[in-house]
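**Q** The sequence isn't on hand, but the structure is:
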């Protein structure tokens, strides 16, 4: 990282969800290291406490809670104050690779709520501040499952396709107001998100496909680099794109 890069977010306020671990944690730390005041959200308070305790030199404000709830959204905006320059919608959960004929209502509703509704609600909440400022950048974390049908179960695949659609719609409406919205589509990443096969049929159908196509597991810091680039002014002419950071999986 160059000397110039270390100040890309100086004086800016960023909100990062899912900041207690994995991609969210790596992104929160990268933004804060580059000068941002980071409002870090996660459902697990202990993870956020560890984040702050491990990095007392960084400007990290933590907000624990379920990001799909309006209560947590309100707390995030209160912590951010009257200006939000960047948002990274990273919090997400996996399904059990259940196909449409096996997915249960609880899994479907929870995955769609966390992966899609929470992204919409936080975006909706920050847009008035960004519109007033005439600037802002939002990055939503989609997935390789948003680009193909063979990377997850019905619920997760649907949710990540929805994130991509939401990203493009938001870009169309708000780019003219100075707000850029983009998405990152990761492949396999070393995070704490569990992805068990709860369907024998899914294992039989997807297992051989994944064995021949899935690239090596990426580190969270590699995704954080792509996310912070899209949030920064280095990507000033980029809006409405889905950046695949998947080790080339989408090219297969």
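**A** Looks like it arrived, so ask away. On a predicted model such as this, the values are computed, not experimentally measured, just so you know.

**Q** Going by C-alpha atoms from here, please, whenever you check contacts or count neighbours.
**A** Noted.

**Q** Run through the neighbouring helices and strands of whichever helix or strand residue 127 is part of.
**A** Using DSSP states H and E, the element containing residue 127 is helix 118-133. Contact analysis of helix 118-133 by 3 or more C-alpha pairs under 8 Å, 6 or more residues apart in numbering; DSSP states H and E lists helix 70-80, strand 86-89, strand 136-141 as its packing neighbours.

**Q** who touches the first one?
**A** By C-alpha atoms under 8 Å, 6 or more residues apart in numbering, the residues outside helix 70-80 that reach it are 13-15, 39, 41, 61, 63-67, 121-122, 125-126.

**Q** ok, back up a step: now the helix holding residue 127, how far from the centre of its chain.
**A** Counting by C-alpha atoms, centre = their mean, to the nearest Å, helix 118-133 is centred 15 Å from the centre of its parent chain.

**Q** Could you list the buried residues of that helix?
**A** The neighbour-count criterion (16 or more other C-alpha atoms under 10 Å) identifies 118, 119, 120, 122, 123, 126, 127, 129, 130, 131, 133 as the buried residues of helix 118-133.

**Q** Spatially nearest residue to the second one (excluding sequence neighbours)?
**A** Nearest-residue entry for residue 119: residue 89, 5.9 Å, with adjacent residues in sequence omitted and distances by C-alpha to C-alpha, 6 or more residues apart in numbering.

**Q** One more: the third one?
**A** Of all residues beyond its chain neighbours, the one nearest residue 120 is residue 166 (7.7 Å), with distances taken as C-alpha to C-alpha, 6+ apart.

**Q** Name the nearest of the buried residues of helix 118-133 relative to residue 82.
**A** The nearest member of the buried residues of helix 118-133 to residue 82, counting by C-alpha to C-alpha, is residue 129 at 7.0 Å.

**Q** Skipping its backbone neighbours, what lies nearest that closest one in space?
**A** residue 83 (6.0 Å).

**Q** Show me where this structure has its helices.
**A** Counting by DSSP state H, the chain forms helices over residues 22-33, 45-54, 70-80, 105-112, 118-133, 154-174, 200-213, 220-231, given from the N-terminal end onward.

**Q** Make CSV from these and add distance to residue 186 to it.
**A** Shown next, in CSV, are these (distance: least, C-alpha to C-alpha, whole Å):
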stretch, distance to residue 186
helix 22-33, 10
helix 45-54, 22
helix 70-80, 25
helix 105-112, 17
helix 118-133, 17
helix 154-174, 11
helix 200-213, 14
helix 220-231, 7
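
**Q** Pick the most buried one from the ones you listed.
**A** Looking across these with neighbours counted as mean count of other C-alpha atoms under 10 Å, the highest average goes to helix 22-33: a mean of 26.

**Q** next, the one to line up against it:
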């Protein structure tokens, strides 16, 4: 896909991977609705991008889990730029609390999974009529591997990967393309925002110890390259592919290795 001239919606676009992706899209000639739960953040990001690419974006506050809000973002895009060609389901949360309680499971599944489902429900019928559309799911390497310290994050991200796979299988021959972004550590508030909480600290150390922490702009570059190639799996950290292969080739060995890794993290936490 050629990004130039396309219309995109990016959720979670106020900061981190979302903001970097919105900026990269604008630089490539797209027109972008920058959406975030926090309207002021979305507007600030939009204004910053427009300084370099005048008129390329519009900011909007919206809850990415709310169907009416998603419909509002699509309507805004259509009124300002035209029909939506690409939707980036990028908003995400980390509920790192071991097994979690019902409220934590609800929040994680709403943001990390059902927001994607509802966006597809809104967009896919129109894309099928037009014969084209692109859905980009920001999942995580945790969706291919796991997330030490957080059942809710690991399971909801596995589900996001599964949903993206299903979309590609079901609609890939009818003009709808899907990419699923699965990075490890990225320098965002999702990774570094809550280190004071013990279980979050363990989850953070699991990520930062496993590989390099990338900047959001590096992830955005990988995402746009994958879209240009219409590639499903986006791995900004190439090592994830080898980890995934090892997991699939000997699941029990991989589980034993992950338990050892977890024990080493907990031992280190106990020494701090």
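**A** Perfect, thanks for sending it. The model shown is predicted, which means the values in this text are computed figures rather than measured ones.

**Q** which residues touch the residue nearest to residue 119 of the first structure?
**A** Shown in contact with residue 89 of the first structure (C-alpha under 8 Å, 6+ apart): 16, 17, 18, 119, 122, 138, 139, 140, 141.

**Q** if we can go back for a sec, so which of the helices and strands packed on helix 118-133 of the first structure is nearest residue 157 of the first structure?
**A** Checking those against residue 157 of the first structure by C-alpha to C-alpha gives strand 136-141 as the closest, at 12.9 Å.

**Q** Run through who's touching that closest one.
**A** Looking at strand 136-141 of the first structure with C-alpha under 8 Å, 6+ apart, the contacting residues turn out to be 84-90, 119, 123, 130, 163, 167, 178-186, 227, 230-232.

**Q** Residue 177 of the first structure versus the nearest residue to residue 82 of the first structure once chain neighbours are set aside, what's the distance?
**A** Leaving aside its chain neighbours, residue 82 of the first structure sits nearest to residue 129 (7.0 Å; criterion: C-alpha to C-alpha, 6+ apart). As for residue 129 of the first structure, its distance to residue 177 of the first structure is 11 Å (criterion: C-alpha to C-alpha, to the nearest Å).

**Q** Over to residue 218 of the first structure?
**A** Between residue 218 of the first structure and residue 177 of the first structure the distance, using C-alpha to C-alpha, works out to 35 Å.

**Q** Then residue 130 of the first structure?
**A** The gap separating residue 130 of the first structure from residue 177 of the first structure is 9 Å, by C-alpha to C-alpha.

**Q** cool, residue 75 of the first structure as well?
**A** Residue 75 of the first structure is 26 Å from residue 177 of the first structure, where distance means C-alpha to C-alpha.

**Q** Check residue 9 of the first structure too.
**A** Applying C-alpha to C-alpha, one obtains 20 Å for the distance of residue 9 of the first structure from residue 177 of the first structure.

**Q** quick one: which of these two has more around it?
**A** residue 9 (23 against 15; other C-alpha atoms under 10 Å).

**Q** got the contact list for the aligned partner of the more buried one in the second structure?
**A** Alignment note (TM-score structural alignment): residue 9 of the first structure maps to residue 3 of the second structure. Residue 3 of the second structure makes contacts with 25, 28, 29, 30, 228, as judged by C-alpha under 8 Å, 6+ apart.

**Q** now, which of those residues sits nearest residue 101 of the second structure?
**A** For these, the closest approach to residue 101 of the second structure (C-alpha to C-alpha) belongs to residue 25, at 37.8 Å.

**Q** That closest one pairs with which position in the first structure?
**A** Residue pairing (TM-score structural alignment): residue 25 of the second structure is matched to residue 31 of the first structure.

**Q** is it true that its match touches residue 228?
**A** Yes: applying C-alpha atoms under 8 Å as the test, residue 31 of the first structure and residue 228 come out as touching, 6.8 Å apart.

**Q** and the helices and strands packed on helix 118-133 of the first structure as TSV, adding distance to residue 198 of the first structure?
**A** TSV is the format used below for these (distance: least, C-alpha to C-alpha, whole Å):
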stretch	distance to residue 198 of the first structure
helix 70-80	31
strand 86-89	27
strand 136-141	24
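
**Q** Quick one, which of these gets closest to residue 103 of the first structure.
**A** strand 136-141 (22.8 Å).

**Q** Which part of the second structure matches that closest one?
**A** Taking TM-score structural alignment, strand 136-141 of the first structure hits residues 133-138 over in the second structure.

**Q** for stretch 154-164 of the first structure, same thing?
**A** Counting by TM-score structural alignment, stretch 154-164 of the first structure corresponds to residues 151-161.

**Q** average gap between that stretch and the first structure?
**A** In the superposition with the first structure, the average deviation recorded for stretch 151-161 of the second structure is 0.4 Å (mean C-alpha distance after the TM-score superposition for the first structure).

**Q** Contacts made by that stretch with the rest, please.
**A** 93-100, 104-105, 108-109, 112-113, 116, 137, 139-140, 142-144, 146-147, 180.

**Q** Please flag which of those residues sit within strands.
**A** Within the contacts of stretch 151-161 of the second structure, residues falling in strands by DSSP state E are 137, 180.

**Q** Generate a PyMOL selection restricted to the buried entries among the contacts of stretch 151-161 of the second structure.
**A** Here is the PyMOL selection string for the buried members of the contacts of stretch 151-161 of the second structure, based on 16+ other C-alpha under 10 Å:
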select buried, resi 93+94+95+96+97+104+105+108+109+112+113+116+137+139+140+142+143+144+146+147+180
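
**Q** Surely residue 241 of the first structure touches residue 182?
**A** Yes: A contact is recorded between residue 241 of the first structure and residue 182 when judged using C-alpha under 8 Å, the distance being 5.2 Å.
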